[in-house]
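>>> Okay, structure incoming, though there's no sequence with it:
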């Protein structure tokens, strides 16, 4: 999330263009799909690689009233740096013993508690801070990750939280859980988890918990399961215009537009004879006389090495494929005799509206999911915000346009 200033006229080896107008439109579309619920825009992992501060501002501008992060450090940074209105709630959920509980309380964050050790630590921090903590109790309804188990464990946690609330040490602001298979249409676990969640909520409310919000819907459930919306939906990948899975539908099917475009400038174009090896291991050998283009990004920038020989790139209006292995800082494409100039644009992925590959295309090429493609784009690739009229610290101007840049 560190922002860096670049010389105003510096050429860009590579850049990730972040379309904040598309992000705002995505938030509005998601709100329309869950009109009876508040919307949380999840900004974990530096907004899935898009830049948390400008993306959080844009999401709130479009009507998000909650911001979600994984770690407390992410949440604290957003509270300090994003300039969000005081009534925008920020929640964080991935805690380990000894975490910054007091700092979170003093910053007014909502913190997730899944076990007695965490409840003990947050109440101790509340005593030290002289202020009650905002606590959301998480139940494990079947995902098997974080969250308190149903039954006796949940009863113990709820009972202890109610007693701590009566003592003025905390306010139970939420009850929540997370789906395991909402991105798989018709998976029986979705209904099973909903039933468990309703029972866990019912138990907590029978025992005196009065939450502000109850929530279990992630992006996939927000898009496809209105019966799971409750009081709040937590939208992560969908905010950035990426479908949670191809099986659910494309982004366009839900009125969403991908937010990130990854582009680079060709570093070299050269003629080579047939039989010429390309990149480490020479897994690609030119079938005849051709031209090769050098794209100056590699796995250190987040281009997946698993996409060697298969990753798609748009150059000169044509789809090309990575030739041979992706190296740390660069990869090669066979241009088939075409001769674009050095400096010509290579589009690795974008919305797809102009024929360029998408993050989903790269996910298919690398045998992974589109979430990983966008979140792995590294710190050497500056984020460029052409339509960020809110401004960020450390900005420069892309030649020929007014734009904001920040490193992640």
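Perfect, I can see it now. Just so you know, these numbers come straight off a predicted model, no measurement behind them.
>>> Every contact and neighbour count from this point should use C-alpha atoms.
Fine.
>>> just checking, next helix/strand downstream of the one helix or strand residue 134 maps to?
Using DSSP states H and E, residue 134 sits in strand 133-138. Using DSSP H and E, the helix or strand that follows strand 133-138 towards the C-terminus is helix 152-166.
>>> Run through who's touching the strand holding residue 134.
Contacts to strand 133-138, defined as C-alpha atoms under 8 Å, 6 or more residues apart in numbering, come from residues 105, 108-114, 122-123, 126, 146-148, 158, 169-177.
>>> Select from those residues every entry located in helices.
105, 122, 123, 126, 158 (DSSP state H).
>>> dump the residue contacts of the first one.
By C-alpha under 8 Å, 6+ apart, the contact set of residue 105 is 125, 126, 129, 131, 132, 133, 134.
>>> what's the farthest-apart pair in these?
129 and 134 (12.6 Å; C-alpha to C-alpha).
>>> any idea where the helices of the protein begin and end?
Going by DSSP H, the chain shows helices at 20-33, 44-48, 52-61, 72-81, 101-106, 116-129, 152-166, 188-206, 219-224, 359-366, 370-375.
>>> Pull out the buried residues from stretch 176-188.
Using 16 or more other C-alpha atoms under 10 Å as the test for burial, stretch 176-188 gives 176, 177, 178, 179, 180, 181, 182, 183, 184.
>>> Got another one to weigh against that:
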């Protein structure tokens, strides 16, 4: 489908980022986190590119994402779905080999009922709440959860694969919670392994920890944003990662307007002199933040231009001054920065948010166009 706006995704960049992360993991395996449509980049193509780069696990948030990977033929690799609610199609997930997270007793009960229907034990990872205070069971209830899960394993309905947790502040090097969470995870994982009588796969590190905390890598690291070439710790630089997404749009209209012309809704931008404006066919319906009005920059006609006036649902305007441009010419909203265009991190910095939000909010009507990647 032809579209005036598109998100170009460099799958070779994804593979290269995973290879870099695998090297930095220094012996730990890499679980590439591809939740939320691979952070907006495209679930299945990114999964294959991540595997080509050396990932040996794939991680998603929702059960439906794990099922979509299996339905697309992504097989022979563990897929972990980390966030569930009662009543999801667990028997189907178990039957196609999607690993699931048990952080509470209700999930244990659901999987114990689903496994017989699936005809095989459910592969599970126990989630410890080590201080994120979000998902998982904390130290007070940990022994009880471990005992209950191991009883279900003895009954043949579960297979305990691993123990996991999640950092709250790994992107803030030196934060005191990091040491506390590491200590709690080490103790809780040791308890689970002793109770099970065997080693379990231990995983805790997100992108920031995988890159900066060797002591947190354990058996598997779970990078997310770094897979896409965006830094988890902007103050520490780019870590050699390459951004994979370039968002572009072709100008819809270019015209001269007089001084004093109010631009877009609310006339929050008024031309200071006679100038040339270009209409760019991408708006908040495509994921361009409305609160980027009069703030975000794009790259057009050889240099950066600030959005002029309010971002609309389908379009925004830029002021070109006296520079030449024509309808159909390309505008780069963000990319890797090779040509001087803004990066997703630049947009995030301007808006006071994180690059994760910038790339994941690019909407479904913006087609993903892929370059590079494995020949599969």
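Yep, that arrived. On a predicted model such as this, the values are computed, not experimentally measured, just so you know.
>>> What separation do you get for the alignment partner in the first structure of residue 277 of the second structure and residue 267 of the first structure?
By TM-score structural alignment, residue 277 of the second structure lines up with residue 292 in the first structure. As defined by C-alpha to C-alpha, to the nearest Å, residue 292 of the first structure lies at a distance of 11 Å from residue 267 of the first structure.
>>> okay, those two: which has more neighbours?
residue 292 (22 against 17; other C-alpha atoms under 10 Å).
>>> ok, and the closest non-adjacent residue to that one?
Once flanking residues are discounted, residue 292 of the first structure sits nearest to residue 334: 4.7 Å by C-alpha to C-alpha, 6 or more residues apart in numbering.
>>> same deal with residue 90 of the second structure?
Distances taken as C-alpha to C-alpha, 6+ apart put residue 114 closest to residue 90 of the second structure, at 5.9 Å, once the chain neighbours are dropped.
>>> Need the counterpart of that neighbour in the first structure.
Per TM-score structural alignment, residue 114 of the second structure is aligned with residue 125.
>>> Please report how far that match lies from residue 110 of the first structure.
14 Å.
>>> One more: residue 167 of the first structure?
Counting by C-alpha to C-alpha - residue 167 of the first structure and residue 110 of the first structure are separated by 18 Å.
>>> and the two? which has more neighbours close in?
Just comparing residue 167 of the first structure and residue 110: by other C-alpha under 10 Å the higher neighbour count belongs to residue 110, 24 against 11.
>>> Name all residues that make contact with the aligned residue in the first structure for residue 58 of the second structure.
Matched across to the first structure, residue 58 of the second structure falls on residue 67, judged by TM-score structural alignment. Each residue near residue 67 of the first structure by C-alpha under 8 Å, 6+ apart is listed here: 40, 41, 42, 43, 56, 88, 89, 90, 91.
>>> same thing with residue 62 of the second structure?
Applying C-alpha under 8 Å, 6+ apart, the residues near residue 62 of the second structure are 35, 81, 82, 83, 84.
>>> Number of residues surrounding the closest residue to residue 234 of the second structure other than its chain neighbours?
Leaving aside its chain neighbours, residue 234 of the second structure sits nearest to residue 345 (7.9 Å; criterion: C-alpha to C-alpha, 6+ apart). Using other C-alpha under 10 Å, residue 345 of the second structure has 23 neighbouring residues.
>>> Verify the stated contact: residue 345 of the second structure with residue 355.
Yes. Using C-alpha atoms under 8 Å, residue 345 of the second structure is in contact with residue 355, at 5.1 Å.
>>> From residue 299 of the second structure, how far off is the alignment partner in the second structure of the residue nearest to residue 292 of the first structure?
Matched to the second structure by TM-score structural alignment, residue 334 of the first structure sits across from residue 319. Using C-alpha to C-alpha, one gets 11 Å for the distance from residue 319 of the second structure to residue 299 of the second structure.
>>> quick revisit: could you list every residue that touches the match of residue 277 of the second structure?
Counted by C-alpha under 8 Å, 6+ apart, residue 292 of the first structure has contacts 269, 270, 271, 272, 332, 333, 334, 335, 336, 337.
>>> Could you do residue 102 of the second structure as well?
108, 124, 125, 126, 127, 136.
>>> cool, and residue 234 of the first structure?
39, 40, 41, 42, 68, 215, 216, 217, 218, 219, 222 are the contacts of residue 234 of the first structure under C-alpha under 8 Å, 6+ apart.
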